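Participant: I would like the atomic coordinates for the input below:
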Amino acid sequence: MGGKMWDKIELYFFDIIGILIPGIIFLSGITFTSLFLISGDLNMNFNEIFFIDILIKTSKELTKNMLFFVVFFLFNAYLVGIVIKVLSKLYYEIFEIIFDKFLNRKFTEWWKKKQKRKEPDLVHSEKDNNFWNKFIKEIFEFGVDNYRGANKVLLDESKMIIKKRYNTDFPKDDWLFFEKLSKIIIYSENIKCLNDTFLAKYTFYRSLSFISFLQIFLIVVLFFLDFFLKDLLNDYSNLLKIPIFLIIINIIFWYSFHEKYKRYFRYCGNETLVTVYYHLKKTEQTPDSNKDKTLILK
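Facilitator: Next up is the predicted model:
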């Protein structure tokens, strides 16, 4: 009974963790930030807009039937979660180009030139380089390795075994091809593996990182618009400097989720690699068990 229940949970684990919960967090977070900062008078003016007025009246009607309201909210949160999932992936791809392939390289070149001018102070120079590589660069690094570099030998050996056993060739340095093939082997052989769990987790943290970035962007936009539009933010926001406080909080959240995403992304690929390697080595000596098999991926 317990095993079947867990199988059902695993079936929808990605949809719940990777899509639904980020959708709920986005809707509640953006709504909270807007209502918390924007002036009450401005909210009243928004309510006069035809579409928003209909939306508010619809929400009031839905709250009369709480079950229907919950279903309606969860359905929309799931749809929003799908959009967040797609946009968060695009966000990391764009920022990888901007930071990893341009700004980080330019800064590294500038940093090296700066250190050369401090040639006598070599100990200080090494400390500065370590500080840059281990802390600053890590924050603004958006690309992630598919697996731990130390396990490259496992990848090469797994490719050799698969090529010999299944009579298939690998495109050179194509991790996605190997990963897809490995997952087919894992699923077809019914091997226990945590790659799907890590997939759901890194999708979850990537979405939360993107949501934190959107929160920061929204607060900054509202903060600057307040200089041009009178009474945009409420009196408490201006008095207590709440926008600055919220920006700091969201920066902390962003960095935490950013690091978690990169960690679980690497875990996911590493789990797939180690699992399929263990299976291949374990079954390598089985006589004629996989002889004359040819595996074709479309």
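
Participant: could you use CA atoms for every contact and neighbour count after this?
Facilitator: Fine.

Participant: any idea which residue sits dead centre in the protein?
Facilitator: Geometric centre of the chain, nearest residue: R206, 1.4 Å, by C-alpha atoms, centre = their mean.

Participant: that residue in helix, strand or coil?
Facilitator: helix (DSSP: H, G, I helix; E, B strand; the rest coil).

Participant: one more, so I can put them side by side:
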Amino acid sequence: MEKWLEKIKYWSYDTLGLILPGTLFTVMLCYTFDLELSISLKKLFDFMKDHKVEKGWLFLGICICLYLVGNVIKIASQIFYDFFSSLFDKWILKKYECKESGGIIKCFLCFSRKIVEEEKWPVAKFLRDYLRYIFYFKAPKYFPENQFMIEEIIEKINKEKKTSLKKEWYSIYKISKFYEDNENIKSLSSTFLAKYTLYRSLSFIFFINFCLLVFKDDYLTEVKMKIPTGIFLLMMFISWLTFHIKYKKYYSLCGNETLVGLYYKIVLKSEVKKNEIIIY
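Facilitator: The predicted model follows:
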């Protein structure tokens, strides 16, 4: 029963992670190209009323359409992050890499690192960390401090099964998911997977929204008249940054959860059984 509840929970997050971005993108698209969404919906309702089509079928049809749009956004957001990762992580920031600053933008962070090390100005550490959050698009697949788990897992599998498994993350991840599904290992990795997919799509949508605000003068003019432009742009930038950070957080949490579950099953649990046999 608990396993089914977990599957329902994952399905809910997964469905929300597609329908919600699909809805937001559709509304944004209609507003951008001056499409009268309310009038279109009214015509659709009138058409269904004339042809005696039940509203339940209409609602289902709309959900399916939004679900399909959400899938498009899911793939587009993945391309978006792959592109900006190549642009910033692997080119711009690498090009201006400074050994003293650990790979962040040259002058300011060389200076800030020295201050942070001397613990004279904690604000520098805060700024340096958040520059990472903003300009780095590639999130770690798992927490770096858990690298030793991969070493031990590979060593144990190769030793016991007489294999030559390499230290590749994708292999570790797939083995871990297999154990989760077949060995009843409690894990939140599926939930984290659904969450990071949702936040990645929302990050992509809010980035487009921010760009439209900057480059399209007649976009959201009603709101711009009520809120100062600078404050409104800052609000939209923070909205993008929020989902940008949350996506990377849950991306790392997802991988880390699968890694810890596999480490428990392969290494820790087998060690416990071995000790029990020795004591017995």
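
Participant: now what about the TM-score between them?
Facilitator: The TM-score (TM-score structural alignment, normalised by the length of the second structure) is 0.77; 259 aligned residues with a C-alpha RMSD of 3.5 Å.

Participant: alignment lookup: the residue nearest to the centre of the first structure to the second structure.
Facilitator: Counting by TM-score structural alignment, R206 of the first structure corresponds to R200 in the second structure.

Participant: which SS state does the closest residue to that match other than its chain neighbours fall under?
Facilitator: In this structure, R200 of the second structure finds its nearest non-sequential neighbour in Y247, 5.2 Å apart by C-alpha to C-alpha, 6 or more residues apart in numbering. Here Y247 of the second structure is helix, with the state taken from three-state DSSP.

Participant: surely the match of R206 of the first structure and I75 touch.
Facilitator: No. Using C-alpha atoms under 8 Å, R200 of the second structure makes no contact with I75, being 10.0 Å away.

Participant: give me the neighbour count for T31 of the first structure.
Facilitator: 11 (other C-alpha atoms under 10 Å).

Participant: and the residue nearest to the centre of the first structure, how far from N65 of the first structure?
Facilitator: Going from R206 of the first structure to N65 of the first structure by C-alpha to C-alpha, to the nearest Å gives 34 Å.

Participant: before we move on, back to that, what sits against the match of R206 of the first structure?
Facilitator: Applying C-alpha atoms under 8 Å, 6 or more residues apart in numbering to R200 of the second structure gives the contacts 74, 77-78, 243-244, 247.

Participant: again, but for S203 of the second structure
Facilitator: Contacts of S203 of the second structure by C-alpha under 8 Å, 6+ apart are 77, 240-244, 247.

Participant: show me what counts as buried in stretch 10-28 of the first structure.
Facilitator: In terms of neighbour count (16 or more other C-alpha atoms under 10 Å), stretch 10-28 of the first structure has its buried residues at 13-27.

Participant: same check on stretch 240-248 of the second structure?
Facilitator: Buried, per 16+ other C-alpha under 10 Å, within stretch 240-248 of the second structure: 240-248.

Participant: which two among the contacts of S203 of the second structure are spaced furthest apart?
Facilitator: Largest separation among these by C-alpha to C-alpha: S77 and T242, giving 15.4 Å.

Participant: in three-state terms, label I104 of the second structure for me.
Facilitator: I104 of the second structure, by the three-state scheme (three-state DSSP), is coil.

Participant: roughly how far does Q285 of the first structure sit from E157 of the first structure?
Facilitator: Q285 of the first structure is 15 Å from E157 of the first structure, by C-alpha to C-alpha.
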